[in-house]
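Enquirer: Dropping a prediction and its sequence here:
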Amino acid sequence: MTDLLETARDVQSNAHVPYSEYPVGAALETADGEVFVGCNLENANYSNSLHAEEVAIAEAVKNGHREFTRVAVSSGQRDGVTPCGMCRQTLAEFCDDDLVVLCDRGDDEPPAEYTLGELLPDTITEEMLE
């Protein structure tokens, strides 16, 4: 298992998930090797909840990073969870199609590996809005 995936697992313990009881952790690696983490933060009104990947990328961008190589995502169930559509679009705002996405399937299996382009083909881009 990669260190990045282990980091995503570790941050799950900080998740605030009183409604779904489904903790998710994400670890995002920058081009220079720094890692930023996020966990899901649920809110009673649901639409104000934050997803782990969003929290990780917000922290990285807040700290001046704009180039990323990999993201690892893990849930407490180790069920191979992938970033949701909203998180994929948020990642696409800052990451190239070749961003490696590692999804935790548990200790007995290697993580599923995708590229962001595979998970979100034909994404909405800034150029499309011009």
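Expert: Looks like it came in fine.
Enquirer: From here on, just use CA atoms for contacts and neighbour counts.
Expert: Noted.
Enquirer: Residue nearest the middle of the protein, spatially speaking?
Expert: With distances taken as C-alpha atoms, centre = their mean, the residue of the chain nearest its centroid is Glu53 (3.1 Å).
Enquirer: any idea how far it is from Leu129?
Expert: 24 Å (C-alpha to C-alpha, to the nearest Å).
Enquirer: One more: Thr90?
Expert: For Thr90, the distance to Leu129 - C-alpha to C-alpha - is 16 Å.
Enquirer: out of these two, which sits in the busier spot?
Expert: Counting neighbours by other C-alpha atoms under 10 Å for Thr90 and for Leu129 shows that Thr90 has the greater number, 16 against 6.
Enquirer: then this one, side by side with the first:
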Amino acid sequence: MDLNQLLERAIEARKNSYSPYSKFPVGAAVLTNDGKLYTGCNVENAAYGITVCAETVAVAKAVSEGSRNIAAVAVAADTAGVCRPCGSCRQFILEFGDEIVIIMGNLKGDRETRSIKELIPFSFSSRDLD
């Protein structure tokens, strides 16, 4: 699967978003090094602090199914520019590798690809404890 196909899966996943408060559906897709695909969408709650971002859902699904070797994460929303992961999602993704490719997009076809290290420089992760 190439990165454009991964982003299309993220766009498709946003259709499952539960976002009655923000009205901002977001979709994400995770590709593991062994070719498995996991998708996620944002899930909001009236108690905003327990709302879950799409990227976190997709990564957590991968990990809960035994896939921790993440190659790429795509995120998409209906935004003017590309949709970028929030700071919390960046930290969550980084926990599973500092070479993960992040493809960001929107519904208009805009695309941007970066490494997670580019999106969260001077980071800290479990790898720093070794």
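Expert: Yep, that arrived. Computed from a predicted structure; not experimentally measured.
Enquirer: so what number do they get for TM-score?
Expert: The TM-score (TM-score structural alignment, normalised by the length of the first structure) is 0.90; 128 aligned residues with a C-alpha RMSD of 1.7 Å.
Enquirer: Can I take it that Val101 of the first structure is in a helix?
Expert: No. Assigned with DSSP: H, G, I helix; E, B strand; the rest coil, Val101 of the first structure falls outside any helix and is strand.
Enquirer: ok so, going back, counterpart of the residue nearest to the centre of the first structure in the second structure?
Expert: In the second structure, the residue paired with Glu53 of the first structure according to TM-score structural alignment is Glu55.
Enquirer: show me the contacts for the nearest residue in space to that match that is not next to it in sequence.
Expert: The shortest distance from Glu55 of the second structure to any residue other than its chain neighbours is 5.3 Å, reached at Ala28 (C-alpha to C-alpha, 6 or more residues apart in numbering). Applying C-alpha atoms under 8 Å, 6 or more residues apart in numbering, we find Ala28 of the second structure in contact with 7, 9-11, 13-14, 39-41, 54-55, 58, 73-76.
Enquirer: Can you tell me which of those end up in strands?
Expert: Per DSSP state E, strands hold the following members of those: Thr39, Gly40, Cys41, Val73, Ala74, Val75, Ala76.
Enquirer: In those residues, find the pair that's most separated.
Expert: Using C-alpha to C-alpha, these span at most 12.6 Å, a distance reached by Cys41 and Val73.
Enquirer: Now for the two: what residues contact both?
Expert: Ala28, Glu55.
Enquirer: Gln5 of the second structure is in what secondary structure piece?
Expert: helix 3-13 (DSSP states H and E).
Enquirer: Show me what that helix is packed against.
Expert: Identification of packing neighbours for helix 3-13 of the second structure by 3 or more C-alpha pairs under 8 Å, 6 or more residues apart in numbering; DSSP states H and E yields strand 26-32, strand 37-41, strand 70-77, strand 101-106.
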